[in-house]
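# below is the sequence, then the predicted model.
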Amino acid sequence: MQLIAYILIYPILWLISILPFRLLYGFSDVIYIFMYRIFGYRKTTVKENLRLVFPDKSEKEISEITGKFYHHFCDMMVEAIKSLTISEAQMNKRFKFTNVELINDLEKKQRNIILMCAHYGSWEWIFILQRHIEYKGYAVYKRLKNKYFDKLVKRIRAKYNSHLITTKETYGVLLKSKKKDELTINGFVSDQSPKAHKAFHWNEFMGIKVPMYTGAEMLAKKLDMAVVFFSVKRVKRGYYETTFTTITENPKEYKDYEITDLFFKMVEKQILEAPQYYLWTHKRWKHRNKVPAEFL
């Protein structure tokens, strides 16, 4: 069944990917109508999240943010599909880096990097960074259930010397690279919600206490890697600007979870500036009522 699904769906995705951007975003507008206006995909979750973190906003303001979010969400979907066939020149034109020299400087210092980001703006085209640096790139991801689409996604990333690894593989792969003296830059989307009973750290995110993933910080300390945050700004439709910020070059100097807390403060700043570009469909605050006594 997986192969049949791949054979049926892949040609459709490929045809969508070769559309010129003007038509691609027209297609995104059509998806928006069905997803938001007709079917209301996760609309209840989106509005509940927004009301939760923005209690002072009116229903009109919540609805405005919701509508803008779904427009952006649909754009990200078609941009992900566009990754199948987008040229390197187009990607460089549309996904720019304001200060890639920060990464270049760490490279000169022979520092491996943990690169942290959130589900904000657009992270789909960050892999073009590999054309500006010499690092070998790894990105932690959740394996797709369909093994054929999983291979496809890995193949797309590999074009830019980036390699996808699962959470379970991460420590072993990075430790092996370190022993071989490979310089690596390792991407973590670190704002997901871990299972409440497995969380080592709870703190406030957008004013609400939740469990936080600490894996990126732990790896940085174990393997002595610099920690860098990247933020993405939407300049206009289909165009993004990425800025890097060094959280620390010496993670072992920080108390446990301090790096994680700094990361979340940076994410909050992004959200407060333009909330429509955060991924509100995720139930990020679902464990807010399960805070263990020791974290209260």
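That came through, no problem. Residues are numbered from 1 along each chain as shown.
# make it CA atoms for all contacts and neighbour counts henceforth
OK.
# give me the contact list for stretch 261-281.
42-43, 45-46, 49-50, 65-66, 68-69, 72-73, 116-121, 191, 203, 205-206, 229, 231, 247 (Cα atoms under 8 Å, 6 or more residues apart in numbering).
# surely residue 217 and residue 255 touch.
No - the pair residue 217 / residue 255 is not scored as a contact, 10.5 Å apart, by Cα atoms under 8 Å.
# of the two, which one has the most company?
Legend: neighbour count by other Cα atoms under 10 Å for residue 217 and residue 255, higher for residue 217 (24 against 8).
# could you confirm that one falls within a helix?
Yes - under DSSP: H, G, I helix; E, B strand; the rest coil, residue 217 sits within a helix.
# centre of the chain to whatever helix or strand residue 244 lives in, how far?
Assigned by DSSP states H and E, residue 244 belongs to strand 239-248. Averaging C-alpha positions (Cα atoms, centre = their mean, to the nearest Å) puts strand 239-248 13 Å from its chain's average.
# name the residues of that strand that are buried.
In terms of neighbour count (16 or more other Cα atoms under 10 Å), strand 239-248 has its buried residues at 240-242, 244-245, 247-248.
# next SSE after that strand?
Trace forward from strand 239-248 with DSSP H and E and the next one is helix 258-273.
# list the helices and strands the longest helix anywhere in the chain packs on?
Using DSSP state H, we find that the single longest helix of the chain is helix 59-82. Where contact means 3 or more Cα pairs under 8 Å, 6 or more residues apart in numbering; DSSP states H and E, helix 59-82 is packed against helix 2-17, helix 21-32, helix 43-53.
# ok now the second one, how far from the chain's centre?
Remark: helix 21-32 is offset 22 Å from the chain centroid, using Cα atoms, centre = their mean.
# just to revisit the earlier point, TSV for the buried residues of strand 239-248, including distance to residue 5?
Putting those into TSV (distance: Cα to Cα, whole Å) gives the following:
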residue	distance to residue 5
240	32
241	35
242	35
244	39
245	41
247	43
248	45
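# in the stretch 101-250 of the chain, which spans are strands?
Using DSSP state E, counting those that start in this stretch, the strands of the stretch 101-250 of the chain run over 113-117, 136-140, 162-165, 184-189, 202-205, 208-211, 226-236, 239-248.
# hmm, who's touching the first one?
Meaning strand 113-117. By Cα under 8 Å, 6+ apart, strand 113-117 touches 184-191, 216, 220, 225-231, 263, 267.
# which among those end up buried?
The buried subset of the contacts of strand 113-117 - by 16+ other Cα under 10 Å - is 184-191, 216, 220, 225-231, 263, 267.
# before we move on, the earlier item: mind putting the helices and strands packed on helix 59-82 into CSV with mean neighbour count and distance to residue 211?
As requested, the helices and strands packed on helix 59-82 are exported to CSV (neighbours: other Cα atoms under 10 Å; distance: least, Cα to Cα, whole Å):
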stretch, mean neighbour count, distance to residue 211
helix 2-17, 13, 34
helix 21-32, 16, 32
helix 43-53, 17, 16
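# next one for the comparison:
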Amino acid sequence: MQLVVYILSYPLLWLISRLPFKILYVISDGVYALLYNAIGYRKKVVRNNLALVFPEKSEEERLLIEKEFYKHFCDMFLEMIKTLGITTEQIKKRYVFTNVEVFQKLENSGKSVMIMMPHYASWEWVFSLNTLISSKAYAIYQPIQNKYFDKLVRDIRSKYGTTLIKTSESRKIIADSKKASELITVGIISDQSPMLNRARHWAKFMGILVPIHVGAEEICKSTGMVPVYLKVKKTGRGYYEATFKVLTENPNEIPDYEISEAFMNETEKAILEAPEYYFWTHKRWKHKDKAPKALQNF
């Protein structure tokens, strides 16, 4: 059945990827009308998240953020498909790295880099960074259940040479690269909510105490990789600016969990600047009432 669904879907996806951007966004508008108005995909989750995070905003203000988020959500889904047919010239024009020299300086000094990103604005086109750097690039991801669509996503994200690796195999691959003195770049999205039984640190995110992922920080401390936050700003429909911010060049000199908290703080700043571009469909605050008693008054 998985193969049948893939075979039926792929021609349409391929056709969409070859369409001009103007037509692509007309389709996106139609998908928005269907997803938001007819289906109401995860609308309850989005509304609960916005009410939790922005209690000071009026219902009308939160509704505006909600609608703008869904429009962006649909745009990004179509942009991911467009990656199949986008040219290098197009993507360089639409996804601009504002200070790539910061990244290149780290490479030139022989330092591997951990790029930490949230589910904000766009991460699908960050893979074009491979056209500007020399290190071997990896991206940590969670596989899709349908193995055929999983391969398609890996092919899309590998277009510029990035190798996708599962979370379960990431630490070994990174450790092996360190042993081989290989210069690497690893991208990871770190703002999800960890499983409660794996939560090792709690911190406030958008004013709410939640467990946060610390895996990227732990890898940096064990390998000497430099943690770099990637701030992505949406400047127009289908246009983004990505800016690197080095969190520290010496991760082992930083107290435990401060790197992870710094990442979450940068993510919070981006959300407050333009909340409509954060992915509110995630149940990011689902463990907010399960903090250890010792931290509940934190």
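Right, received. Where do you want to start? Values in this document were obtained by computation on a predicted structure and should not be read as measured data.
# quick one on the thing from earlier: let me have the helices and strands packed on helix 59-82 of the first structure in TSV, extended by distance to residue 293 of the first structure.
Below are those laid out as TSV (distance: least, Cα to Cα, whole Å):
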stretch	distance to residue 293 of the first structure
helix 2-17	45
helix 21-32	43
helix 43-53	22
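# ok, which of those helices comes nearest residue 283 of the first structure?
helix 43-53 (7.0 Å; Cα to Cα).
# got the angle for the closest one vs helix 59-82?
Helix 43-53 of the first structure and helix 59-82 are oriented at 120 degrees to each other (axes from the mean of the first three to the mean of the last three Cα atoms, to 10 degrees).
# by contact count, what packs against helix 43-53 of the first structure?
Using 3+ Cα pairs under 8 Å, 6+ apart: helix 43-53 of the first structure touches helix 59-82.
# hmm, residue 283 of the first structure is touching residue 49, no?
Yes - using Cα under 8 Å, residue 283 of the first structure is in contact with residue 49, at 7.5 Å.
# report all helices and strands that the strand holding residue 244 of the first structure contacts.
helix 88-94, strand 95-97, helix 101-108, strand 226-236, helix 258-273.
# where's stretch 93-110 of the second structure relative to the chain centroid, distance-wise?
That offset, for stretch 93-110 of the second structure, works out to 18 Å (Cα atoms, centre = their mean).
# hmm, back to that, looking at the helices and strands packed on helix 59-82 of the first structure, which is nearest to residue 102 of the first structure?
The nearest among these, by Cα to Cα, is helix 21-32 at 31.0 Å.
# average offset between that closest one and the second structure?
Following superposition, helix 21-32 of the first structure is found to deviate from the second structure by 0.3 Å on average (mean Cα distance after the TM-score superposition for the first structure).
# tell me the contacts of residue 149 of the first structure?
For residue 149 of the first structure, the contact set (Cα under 8 Å, 6+ apart) comprises residue 6.
# same thing with residue 93 of the second structure?
residue 239.
# same check, this time on the one 10 residues further on
Contacts were defined as Cα under 8 Å, 6+ apart; by that measure residue 103 of the second structure touches residue 244.
# and residue 251 of the second structure, by the same measure?
Per Cα under 8 Å, 6+ apart, neighbours of residue 251 of the second structure: 217, 220-221, 224-227, 259.
# residue 162 of the first structure now?
Applying Cα under 8 Å, 6+ apart, the residues near residue 162 of the first structure are 127, 130, 136-139.
# over to residue 104 of the second structure?
Applying Cα under 8 Å, 6+ apart, the residues contacting residue 104 of the second structure are residue 133.
# returning to that earlier point: go through the helices and strands packed on helix 59-82 of the first structure and name the closest to residue 144 of the first structure.
Nearest to residue 144 of the first structure, of these and by Cα to Cα, is helix 2-17 at 11.1 Å.
# I figured residue 247 of the first structure hits residue 229, correct?
Yes - the pair residue 247 of the first structure and residue 229 qualifies as a contact (Cα under 8 Å) at a distance of 6.6 Å.
# residues contacting the residue sitting nearest the centre point of the second structure?
In the second structure, the C-alpha nearest the mean C-alpha coordinate belongs to residue 119, at 3.8 Å (Cα atoms, centre = their mean). By Cα under 8 Å, 6+ apart, the contact list for residue 119 of the second structure reads 189, 191, 278-279.
# which residue is the nearest non-sequential neighbour of residue 257 of the second structure?
Counting by Cα to Cα, 6 or more residues apart in numbering, residue 257 of the second structure lies nearest to residue 214, which is 6.8 Å off, once chain neighbours are set aside.
# ok, now residue 249 of the first structure?
Residue 249 of the first structure sits nearest to residue 226 (Cα to Cα, 6+ apart), 4.1 Å away.
# ditto for residue 63 of the first structure
residue 47 is the one closest to residue 63 of the first structure (Cα to Cα, 6+ apart), at 7.6 Å.
# residue in the second structure paired with that neighbour?
When the second structure is aligned by TM-score structural alignment, the residue opposite residue 47 of the first structure is residue 47.
# ok so, going back, do you know which of the helices and strands packed on helix 59-82 of the first structure lies nearest residue 146 of the first structure?
When these are compared (using Cα to Cα), the closest one is helix 2-17, at 5.7 Å.
# have a look at how far, on average, that closest one is from the second structure.
Mean deviation for helix 2-17 of the first structure: 1.0 Å (mean Cα distance after the TM-score superposition for the first structure).
# that helix: how far from the chain's middle?
The answer for helix 2-17 of the first structure is 24 Å, by Cα atoms, centre = their mean.
# how about stretch 199-207 of the first structure?
Its chain's C-alpha centre and that of stretch 199-207 of the first structure lie 19 Å apart, by Cα atoms, centre = their mean.
# mind listing residues that contact it?
Looking at what lies outside stretch 199-207 of the first structure - Cα under 8 Å, 6+ apart - the contacts are 53, 209-214, 257, 261, 264-265, 268, 291, 295.
# now stretch 163-180 of the first structure
Residues beyond stretch 163-180 of the first structure that count as contacts (Cα under 8 Å, 6+ apart) turn out to be 137-143, 154, 157, 183-184, 219, 223.
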